[in-house]
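Chemist: Sequence and predicted model, in that order:
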Amino acid sequence: MTFSISALLDQHQQEKLDLHEKYLNNQMVKVLKTIGYDRLYKRATGQYLYDHEGNEYLDLLSGFGVFAIGRNHPAVIKALQETLTLELPNLVQMDVSVLSGLLAKKILETTPDNLAKMFFCNSGTESVEAAIKFARYATKRENIVFCEHSFHGLTNGALSLNGEKIFREGFGALLPGCSSVPFNDLESLEQVLSKNNVAAFLVEPVQGKGVNIPDDNYLPEVERLCKKYGTLFVADEVQTGLGRTGKLWAIEHWGVQPDMICMAKALSGGFVPVGAVAMTQKVMDAVFNRMDRAVVHGSTFSKNNLAMAAGLATLQVIEDETLVKNSEEKGRMIMSGINAMVSKYEFLKEARGKGLMIAVEFQSPKSISLKAAWTMLETANKGLFCQMVTIPLFKEHHILSQVAGHGMNVIKMLPPLNLTDKDCRAVLDAFDHTIAETHKVPGSIWTLGKTLAGHALKK
């Protein structure tokens, strides 16, 4: 009997929600059904998803930033197919591979000059775990500092640096020596670093939860303070890296040179998980300082040929298709278009971001009727207004977006970097129409709001 993935999909495609409800996370299935996101997607290409009826959806999430070059890019598929047919030795372990060496060289050609070495792993959270270990060993200090509302991953070490309570609560004691400071607060940071016992300060150049952007002097001063107090400066570019913010690396906006950069997501091309840490020669030499320590930290699948091929092909696509420039241009188009609507919509506060990492924030209105409706949602569950916007964006306009974080009145966009002008106009038209509907009280969109509030209050 011939094994066929295509035949399996044809046979069981309609069962996907039932399979997940029975064997996987049934709460996720409940969420999808409640908000009407329970679609049966059959195909994906570039920035678009297609359901079983042939309807097209513009994907503004790109797998939380994984599909920066779009879904199923033919150049990456070709590289993976070629790699599979070459019968290469893979994961020999007591050996080193050509492809991992080439990918390391390619990445380091794009990073600040002070970074000279690479460590590969399988994900963003693994890159953070590596950075924690490397920083502690290189500095002989234990303490790690991170920012409030940050997100660095969900494994035990990375979770210890997670600034959101909902992710941390109930999982018991986490890593000792980890503490947080407010984002964009240099005074608080210096108070902690001045104790001269901090191994590393991990920070997202732009915070993913809420898309919070630092003051212009923040990261340059972070670099200065870390050097002053002997702390390693680690930039978590898992989400912001590889063109997302209109620069290849977000740190380029501020001209800083961290001691380590954590990366993942987009580097995979959306096919084979790959994460990495770029670091200084000093950090590498401190950790792998003797032959008997050559394998003191690693990951079994980390430098597999498919992952390395995917990374090489992805970097080539970003370069060939000038996606970094496109990210900057299309992001500016979307943000300026939404900000032009602020004057006519009381609920709309602002659009902010860099490149195609965009937040649309809403606020309490001044009009009495609108304020009463807003308060009703906020009382039921803070941030519920945004769900009332994202659901019709999806159902009526076929635009997939998400709320930026728990308890936030912020919608986040992380679209593929290959958006077209037509896509941007579709986004602006959809937001314009949907936000206009929220100002009609009572109205059909507020019927949805009451339903969402009812679900929230039942919880």
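Modeler: Alright, I've got the coordinates.
Chemist: contacts, neighbours, all on C-alpha from now
Modeler: OK.
Chemist: Can you name every helix or strand that the host helix or strand of residue 261 contacts?
Modeler: Taking DSSP states H and E as the definition, residue 261 sits inside strand 260-263. The contact analysis (3 or more C-alpha pairs under 8 Å, 6 or more residues apart in numbering; DSSP states H and E) places strand 260-263 against helix 124-139, strand 232-236, strand 275-279.
Chemist: So which of the ones you listed is nearest residue 392?
Modeler: helix 124-139 (31.7 Å; C-alpha to C-alpha).
Chemist: what is the orientation angle of the closest one with strand 232-236?
Modeler: Orientation check (axes from the mean of the first three to the mean of the last three C-alpha atoms, to 10 degrees): helix 124-139 against strand 232-236 gives 170 degrees.
Chemist: what sits up against helix 124-139?
Modeler: Here helix 124-139 makes contact (C-alpha atoms under 8 Å, 6 or more residues apart in numbering) with 120-121, 141-144, 152-155, 157-158, 199-200, 230-232, 234, 236, 238, 260, 262-265, 275-277, 283-284, 286-287, 297.
Chemist: Pull out the buried members of these.
Modeler: For these, a burial check counting by 16 or more other C-alpha atoms under 10 Å picks out 120-121, 141-144, 152-154, 157-158, 199-200, 230-232, 234, 236, 238, 260, 262-265, 275-277, 283-284, 287.
Chemist: sorry, back to before: export the helices and strands packed on strand 260-263 to TSV and tack on distance to residue 334?
Modeler: Putting these into TSV (distance: least, C-alpha to C-alpha, whole Å) gives the following:
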stretch	distance to residue 334
helix 124-139	28
strand 232-236	25
strand 275-279	30
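Chemist: Okay, one more to line up with it:
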Amino acid sequence: MSTEFDLEALLAARGAERYDLHTRHLNPQLPRMLHTIGFDKVYERAEGAHFWDAEGNDYLDMLAGFGVMGLGRHHPVVRKALHDVLDLNLADLTRFDCQPLPGLLAERLLAHSPHLDRVFFGNSGTEAVETALKFARFATGRPRVLYCDHAFHGLTTGSLSVNGENGFRDGFAPLLPDTPVPLGDLDALARELKKGDVAALIVEPIQGKGVHESPAGYLRAAQELLHRHKALLIADEVQTGLGRTGDFYAYQHEDGVEPDLVCVAKALSGGYVPVSATLGKDWIFKKVYSSMDRVLVHSASFGSNAQAMAAGLAVLSVMEDEQIVARARTTGELLRSRLAALVGKYELLAEVRGRGLMIGIEFGRPDSLKLRGRWTMLQAARKGLFAQMVVVPLLQRHRILTQVSGDHLEVIKLIPPLVIDETDVERFVDAFTAVMDEAHSGGGLMWDFGRTLIKQAVAGR
């Protein structure tokens, strides 16, 4: 008989090896990158929108695990639901029965999209997109899916085929026969639809890379064009859904938009269990699952598992009880407006944009001669270095975790847990203001770090 497994003892004995273990056995570039920019912190615990290190210092999380931690970390209601479902000893994943939890979660999800009828549960955002791509192709009998420039829909082969960033695509060809169109360009969309082989357009209502919102009226006009040509609209709400932008789904900001397929993931389990959902219209699902012979034509080994379903139900319950969507709208507007008020004060600050708690801060070329030379030097080495220069002191000096919004982008993206409060907003604005003050002083450690980044960028070419 095996001895009892003691996870706490294992972490106590080996936890200090975390960066070395990653270097030896996982992606070796991750610890190298973290060390280079001073992000190689050791976080001991987390709760809500905060981390703490071994010395008891607290860090404000404005990243939410790339949007996974919508309710923050370790929400007690979600945590209890997971304990409860484990204690029930359910006959989970027998594969040949119908457990109640998937049906109950599907029912709760569909209540927020009353024009949709059915749900497929998978394990990640990229799986939700893969499902939508397969269903759209099969339902329409057409091979080609359109996507928008700079889109991000995942990194598996199908979702990579509709990824608008070459940096992710390079070296992985051949991909599926898909075609990019500019976000908001209805003429480009119409030209492609006239070719008669388009199954669908997949679109993020607000693009994660750069935080670019689709122009007003675009989604509804695109939907009408697509349906006129018997093609489908797929809304990728993996990052924007579940309250992130101040509505349950971001497509709901525009009246009359009713996507044929909607992709959901990330925050659905409260960050505890991998889970995704692809919501769709009844006729699409019935076409895919057209007979008993096709009952498993699209499935996932861990899809609909009890832990993921219980966590999802708990998350939706918390969102309703704590009015998370309205909270994200109010807190997000406070944060965006406070930051937007700084645009006229700082010449390096070009624009603040976004909805709810999905905010992009873009930097741009300054007017003054003193700063223009330094900006030009950074841009010549690698676009995006100034944004990185802002992210680093936010963490190192102010203990606030943020991210650059994408490769070669001078944009910081804020996607904090939806439970941040006014105190957190003030803390971020004060810290950001201090960093901007230093950047505009033309000297100091921030620009010294910029020179280090330039050397590394040049050496890496």
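Modeler: That came through fine. Computed from a prediction, not measured in an experiment: that's the story for all the values here.
Chemist: that older thread, out of the helices and strands packed on strand 260-263 of structure 1, nearest to residue 410 of structure 1?
Modeler: Closest to residue 410 of structure 1 of these is strand 232-236 (C-alpha to C-alpha; 21.7 Å).
Chemist: what about that closest one, how far off from structure 2?
Modeler: After superposition onto structure 2, strand 232-236 of structure 1 sits on average 0.4 Å from its aligned residues (mean C-alpha distance after the TM-score superposition for structure 1).
Chemist: In the stretch 251-400 of structure 2, mark out all the strands, start to finish.
Modeler: 261-264, 276-280, 349-355, 358-363, 400-401 (DSSP state E, counting those that start in this stretch).
Chemist: Distance to residue 170 of structure 2 for these - can I get that in TSV?
Modeler: Converted to TSV, the strands of the stretch 251-400 of structure 2 look like this (distance: least, C-alpha to C-alpha, whole Å):
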stretch	distance to residue 170 of structure 2
strand 261-264	25
strand 276-280	27
strand 349-355	29
strand 358-363	26
strand 400-401	29
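Chemist: between these, which one is nearest to residue 83 of structure 2?
Modeler: Of all the strands of the stretch 251-400 of structure 2, strand 276-280 sits nearest to residue 83 of structure 2, with 20.6 Å by C-alpha to C-alpha.
Chemist: now the angle from that closest one to strand 232-236?
Modeler: Going by the same axes, to 10 degrees, strand 276-280 of structure 2 makes 150 degrees with strand 232-236.
Chemist: how far apart are strand 276-280 of structure 2 and its match in structure 1?
Modeler: Mean for strand 276-280 of structure 2 is 0.5 Å (mean C-alpha distance after the TM-score superposition for structure 1).
Chemist: got the contact list for that strand?
Modeler: The contact list for strand 276-280 of structure 2, computed with C-alpha under 8 Å, 6+ apart, reads 110, 116-125, 127-129, 131-132, 260-266, 268.
Chemist: Check the offset of it from the chain's centre.
Modeler: Between the centre of strand 276-280 of structure 2 and the centre of its chain there are 16 Å (C-alpha atoms, centre = their mean, to the nearest Å).
Chemist: Hmm, residue 146 and residue 203 of structure 1 touching each other?
Modeler: Yes. In this structure, residue 203 of structure 1 is within contact of residue 146 by C-alpha atoms under 8 Å, at 6.1 Å.
Chemist: Which one, of the strands of the stretch 251-400 of structure 2, ends up nearest to residue 379 of structure 2?
Modeler: Per C-alpha to C-alpha, nearest to residue 379 of structure 2 of the strands of the stretch 251-400 of structure 2: strand 358-363, 11.7 Å.
Chemist: Give me the mean distance between the closest one and structure 1.
Modeler: With mean C-alpha distance after the TM-score superposition for structure 1, strand 358-363 of structure 2 departs from structure 1 by a mean of 0.4 Å once superposed.
Chemist: helices or strands up against that strand?
Modeler: Helices and strands touching strand 358-363 of structure 2, by 3+ C-alpha pairs under 8 Å, 6+ apart, are helix 324-340, strand 349-355, strand 411-414.
Chemist: Turn those into a markdown table, including mean neighbour count.
Modeler: Putting these into a markdown table (neighbours: other C-alpha atoms under 10 Å) gives the following:
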| stretch | mean neighbour count |
| --- | --- |
| helix 324-340 | 20 |
| strand 349-355 | 20 |
| strand 411-414 | 27 |
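Chemist: With respect to residue 90 of structure 2, which of the ones you listed lies nearest?
Modeler: Taking these one by one with C-alpha to C-alpha, helix 324-340 is closest: 30.2 Å.
Chemist: and the closest one, how far from structure 1 on average?
Modeler: Relative to structure 1, helix 324-340 of structure 2 is 0.8 Å off (mean C-alpha distance after the TM-score superposition for structure 1).
Chemist: Give me the distance from that helix to the chain's centre.
Modeler: Computed by C-alpha atoms, centre = their mean, the separation of helix 324-340 of structure 2 from the middle of its chain amounts to 18 Å.
Chemist: how about that helix, aligned to which bit of structure 1?
Modeler: Counting by TM-score structural alignment, helix 324-340 of structure 2 lines up with residues 323-339 of structure 1.
Chemist: Not counting that stretch itself, show me its contacts.
Modeler: Contacts to stretch 323-339 of structure 1, defined as C-alpha under 8 Å, 6+ apart, come from residues 69, 242-248, 318, 350-358, 417-421, 424-425, 427-428, 431-432.
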